[in-house]
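Visitor: Here's my sequence, what's the structure:
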Amino acid sequence: MIEIERKFLVSNDSFIEQAFVKNKISQGYLSSVPERTVRVRIKGDVGFLTIKGASSKSGLSRYEWEKEISLNDAENLLLLCEPGVIEKTRYEVISGNHTFEIDVFYGDNKGLIIAEIELTAEMEYFELPDWIGAEVTGDVKYYNSFLSQNPFKNW
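Guide: Coordinates of the predicted model:
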């Protein structure tokens, strides 16, 4: 499936009071090369294995395959991941007809907050909430795979 996504920095924490879902996420990378990332994620008490292809030139879309796996398998696979496991809390907020996923990072990426919105078309209209800051779509330094190797604290 092709994922179409835009990313933004977040300018304040007013989104927290609007959130209808909140989950702790731990994720690591079995492969973090840009041409193909292989991610292991624990979201709440559920595990996932995800493979993503290279981004399009615009940075808006790329192939994504995801499969739910057992929590035990995810915990064991995280032990095999490259150094730099990402820790974050994800909030989900409805804005108009869309849902924004806002990631508040911890550990070496503490201080970074990124909002993502998935779209059905690259030019699809959506409403920007007042807590949205600068757009960083396509900027690889905001990809989680990059953050796992080059954390925000080192910028």
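Visitor: Only C-alpha atoms from now on, for both contacts and neighbour counts.
Guide: Fine.
Visitor: does the nearest residue to Gly84 once chain neighbours are set aside sit in a helix or strand, and which one?
Guide: Among residues not flanking Gly84 along the chain, Ser148 sits closest, at 4.5 Å (CA to CA, 6 or more residues apart in numbering). Here Ser148, judged by DSSP states H and E, is contained in helix 144-149.
Visitor: List the contacts of Pro151.
Guide: By CA atoms under 8 Å, 6 or more residues apart in numbering, the residues touching Pro151 are Asp108, Asn109.
Visitor: on that earlier part again, I'd guessed the residue nearest to Gly84 sits against Val85; true?
Guide: Yes. Under the criterion of CA atoms under 8 Å, Ser148 makes contact with Val85 at 6.0 Å.
Visitor: Give the residues shared as contacts by those two.
Guide: Counting by CA under 8 Å, 6+ apart, the common neighbours of Ser148 and Val85 are Gly28, Tyr29.
Visitor: quick one: the residue nearest to Gly84 and Ser31, what's the gap?
Guide: 11 Å (CA to CA, to the nearest Å).
Visitor: and for comparison, fold this next one:
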Amino acid sequence: MQEIERKFLVTSEAFKNEAHKRTLIVQGFLNTNPERTVRIRIQGNDGFITVKGKSNASGISRFEWEKQISLAEAEDLLHLCEPGIIEKTRYEISADNHTFEVDDFMGENEGLIVAEIELASENEPFSKPEWLGKEVTGNVKYYNSNLSKNPFKRW
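Guide: Coordinates of the predicted model:
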């Protein structure tokens, strides 16, 4: 249950032409303690509860546990979340043997576009599309749990 992922800013909307899937996501946090976060997410018509641990020193890997819950349960739990619900459209883009998940944020985080790629190991090589910009892996400012409290529009 170790998540290994790298995160990048996106320099253009060219990724939209390469996307094979697009999903609306609404999420909130029951807990945003830096040692562990507990997230409730509605992704399309599915609900999820996710617990994430603290990132390692490089910011690339951390513990993650996720379980699918019913849409009704997720909707009910969203009402218990801390202030700062996040809304975004997620685009999935295939690149060689990997998938980039590109989040185009709305609301208080509008204007922020971030790409993530999950890897099998911290040093696994991967192709970088032209629209991939500066790496922000490990920068807590870009964690969704922080964006819920300190949105992009306030930076």
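Visitor: Quickly find the element holding the residue nearest to Glu64 of structure 1 when sequence neighbours are not counted.
Guide: Among residues not flanking Glu64 of structure 1 along the chain, Lys52 sits closest, at 4.4 Å (CA to CA, 6+ apart). Using DSSP H and E, Lys52 of structure 1 sits in strand 46-53.
Visitor: which residues does the residue located most distally from the centre of structure 2 contact?
Guide: Using CA atoms, centre = their mean, the residue of structure 2 lying farthest from its centre is Ala72. It sits 21.9 Å away. Neighbouring residues of Ala72 of structure 2 by CA under 8 Å, 6+ apart: Gly47.
Visitor: Have a look at how far, on average, the longest strand seen in structure 1 is from structure 2.
Guide: Ranked by residue count, the top strand of structure 1 under DSSP state E comes out as strand 21-33. With mean CA distance after the TM-score superposition for structure 1, strand 21-33 of structure 1 departs from structure 2 by a mean of 0.3 Å once superposed.
Visitor: relative to strand 46-53, how tilted is that strand?
Guide: In terms of direction (axes from the mean of the first three to the mean of the last three CA atoms, to 10 degrees), strand 21-33 of structure 1 departs from strand 46-53 by 40 degrees.
Visitor: List of residues touching strand 21-33 of structure 1?
Guide: 37-44, 78, 80-93, 145-146, 148.
Visitor: which ones among those are found in helices?
Guide: Judged by DSSP state H, helices contain the following of the contacts of strand 21-33 of structure 1: Leu78, Ser145, Phe146, Ser148.
Visitor: Farthest-apart pair in these, please.
Guide: Leu78 and Phe146 (16.8 Å; CA to CA).
Visitor: the more surrounded of the two?
Guide: Leu78 (21 against 16; other CA atoms under 10 Å).
Visitor: Next up, the contacts around the more buried one.
Guide: Leu78 of structure 1 touches Gln27, Gly28, Tyr29, Val40, Arg41, Val85, counting by CA under 8 Å, 6+ apart.
Visitor: Let's see that with 7 Å instead.
Guide: Taking CA atoms under 7 Å, 6 or more residues apart in numbering as the criterion, Leu78 of structure 1 is in contact with Gly28, Val40.
Visitor: what about it, distance to Glu5 of structure 1?
Guide: Leu78 of structure 1 sits 25 Å away from Glu5 of structure 1 when distances are taken as CA to CA.
Visitor: What of Ile51 of structure 1?
Guide: For Ile51 of structure 1 relative to Glu5 of structure 1 (CA to CA), the value is 16 Å.
Visitor: How about Ala115 of structure 1?
Guide: Separation of Ala115 of structure 1 from Glu5 of structure 1 (CA to CA): 10 Å.
Visitor: who's more crowded, those two?
Guide: Comparing Ala115 of structure 1 with Glu5 by other CA under 10 Å, the one with more neighbours is Ala115, at 25 against 18.
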